[in-house]
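**Student:** pasted the sequence and its predicted model underneath.
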Amino acid sequence: MLDVRRMQVLRAVVGSGSVTGAAGVLGYTPSAVSQQIAALEKEAGVELLERVGRGVRPTAAGLLLTEYAEAIGRQVAEAETALADLVAGRIGRLSVRYFATAGAGLVAPAVARLRERHPGVQVDLKLTTDPEDALADVREGRADLALVVRREGARESGVRVVRLLDDPYLAVLPRGHRLAGRRKLRLAELAEEAFVGSEWPGPCLDAQLDACAAVGFRPRFVVESEDYVTAQGFVAAGLGVSLVPRLGLGSRHPGVVVCEVREPVPVRTLHTAVRDTAPPQPALDAFITALQETAQPPA
């Protein structure tokens, strides 16, 4: 096998036209350069240089290896530049798992921020419906980051979970509802209402149930939709009221009104999740910063 470092010594000799000249360029002694060339000729099984007057010139084999040495040198330089860009976060590739309602309002503008600042970083986005699948992808290295809803202080094995933002639930009422003219209402005022479910069982639904339990009632669900758009349609038809997180409202149904809820405010908490043992990734840090800036409410 040919030694790449010795090929670079050959390149220096051919470029300078002499062993002495190459020694000066490389900071070696002429004897050391001659030894390197001799070892390379032994590896190649053919003479690489021929003496011409006081200098040397490459044989056909020597010229061939010199050309390859130049190509290798360029590739090494390119690799060093790419590595420096990767370490600095200027390039990279991230795999991100997100859920639907975090997409338009949070993930999309964060990706746009990242692209503006670090155009060489590519973000591969995958929509997930099961947060456990998203966490498993992060834990097992198939994804760099996942957005999940978790209770404050929740711990996940092998995953570092950091709070990103609180997403408050709003009351969605039929236009003709007795409370429809209010901008704000107390959660307890909905205790006797029929409810249209908007969440699958899990931390999002738990956030609603916990808030309702704090003021002494459990919602009486008459429709289970597990979908924010569908829930608005059932509310507009007069079948009940619903609680929908701010990020989940999207396009509002023309037949509903939306009110803020107080005392208490039902809130689901969005977190970023990354693998505990993941090595430092400046590009990932930059994306998390973009998410945090997007999540920060305007002053």
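**Tutor:** Thanks, I have the structure now.
**Student:** from here on, contacts and neighbour counts on C-alpha atoms
**Tutor:** Will do.
**Student:** burial measure for Arg57, as a count.
**Tutor:** Arg57 has 19 neighbours, counted by other C-alpha atoms under 10 Å.
**Student:** ok, structure two:
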Amino acid sequence: MLDVRRMQVLRAVIISGSITAAARNLGYTPSAISQQLSTLEREAGTALLERVGRGVRPTPAGTLLSEHAETVSEQLAKAEAALNELKDGRGGRLAIRYFATAGARLVPPAVAALRREFPRVRLDLKLIEPGDPLPEVECGRADVAIVVLPRREPLAKNVSLVHLVDDPYRLVLPKGHPLEAKRVVDLAELAEEPWVGNEWPPGPCRDIMLDACAAAGFTPNFVVESEDYQTAQGFVAAGLGVALIPALGLGSPPPGVQIRRLRRPEPLRAIHAAVAAHARDQPAVRHLLAAMRASLD
């Protein structure tokens, strides 16, 4: 197998015109250069240089290897620059996974800020909906995932959590509902109401809502199930029931609903960034998380 370093020595000799001049430029002795060239010729299985007066000139094989040495040197320089950018957090690839409401509120402004500060970082963005973005980090397909806590399953050891925001649930009522007169509604007052579900398939967000209702002493009576928050609000506006929706998921409520705070207890989902261990200290990741927090100020 040809040695890249010896190929670079060959190129230096050819450019310098002699072994002595190349040795002087490279900081080696002429005998060390000659030894390197002899070894390279054995590896190549053919002569690479021929003497001309006091100098040398390349054989066709020597010219070929010299040209490839230039190409290899350029690629090595690019690889070294890319590696330095990666270590400095200025290059490389960053894979981010998120769920829908995080994608709407947290991710776009943070990605814009990241692109301004780290334009050479290649972003791999993917919405995981329905489903849970966390396994993408746990199995190594992503560097960062936006997730909801608490959750029933323990985290993998290669994942750390960074708190981003606490997102309280809000009560969505049809206009004209008797509870509309209250600014804050006790959760137990909804025990006999028909409910519009909005978390399907089941996951951490639905668990948070059901656990809060259990703490208030009842299980919701779901009369309609929807798969997204906007559709659920449409069902509420049509008078089919009440719904609990996280504040970040409300978007622009339709005209036929009223939004109220909850208490005793107030359901709350804590939104975190799940960060892979290898990405935890990357400057681009730190900047991304800071930008997400700033987007909520």
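**Tutor:** Right, received. Where do you want to start? Treat the numbers as computed from the prediction; the structure is a model and nothing was measured.
**Student:** need the TM-score between these chains.
**Tutor:** After superposition, the two chains reach a TM-score (TM-score structural alignment, normalised by the length of the second structure) of 0.88; 295 aligned residues with a C-alpha RMSD of 2.5 Å.
**Student:** comparing the longest helix anywhere in the second structure with the first structure, how large is the average distance?
**Tutor:** Counting by DSSP state H, the longest helix found in the second structure is helix 60-87. By mean C-alpha distance after the TM-score superposition for the first structure, the fitted helix 60-87 of the second structure averages 1.4 Å away from its aligned residues in the first structure.
**Student:** so after the lengthiest strand in the second structure, what's the next helix or strand?
**Tutor:** The longest strand of the second structure (DSSP state E) is strand 159-174. Following strand 159-174 of the second structure in sequence order, the next helix or strand is strand 184-186 (DSSP states H and E).
**Student:** for that next one, packing partners?
**Tutor:** Applying 3 or more C-alpha pairs under 8 Å, 6 or more residues apart in numbering; DSSP states H and E, one finds that strand 184-186 of the second structure contacts strand 257-263.
**Student:** for the strand it packs on, which positions count as buried?
**Tutor:** Residues of strand 257-263 of the second structure classed as buried by neighbour count (16 or more other C-alpha atoms under 10 Å): Val257, Gln258, Ile259, Arg260, Arg261, Leu262.
**Student:** repeat that for stretch 136-148 of the second structure.
**Tutor:** Glu136, Val137, Glu138, Ala142, Asp143, Val144, Ala145, Ile146, Val147, Val148.
**Student:** I would like the range of the first structure that aligns with it, please.
**Tutor:** The aligned range for stretch 136-148 of the second structure in the first structure is 137-149, by TM-score structural alignment.
**Student:** got a list of contacts for that stretch?
**Tutor:** Stretch 137-149 of the first structure is contacted from outside by 94-99, 102, 131, 134-135, 158-159, 203-204, 268-276, 284, using C-alpha atoms under 8 Å, 6 or more residues apart in numbering.
**Student:** picking that back up, can I get the buried residues of strand 257-263 of the second structure in CSV including distance to Ala232 of the second structure?
**Tutor:** Converted to CSV, those look like this (distance: C-alpha to C-alpha, whole Å):
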residue, distance to Ala232 of the second structure
Val257, 11
Gln258, 13
Ile259, 13
Arg260, 16
Arg261, 17
Leu262, 18
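**Student:** stretch 265-277 of the first structure: how far from the chain's middle?
**Tutor:** Put simply, stretch 265-277 of the first structure sits 14 Å off its chain's centre (C-alpha atoms, centre = their mean, to the nearest Å).
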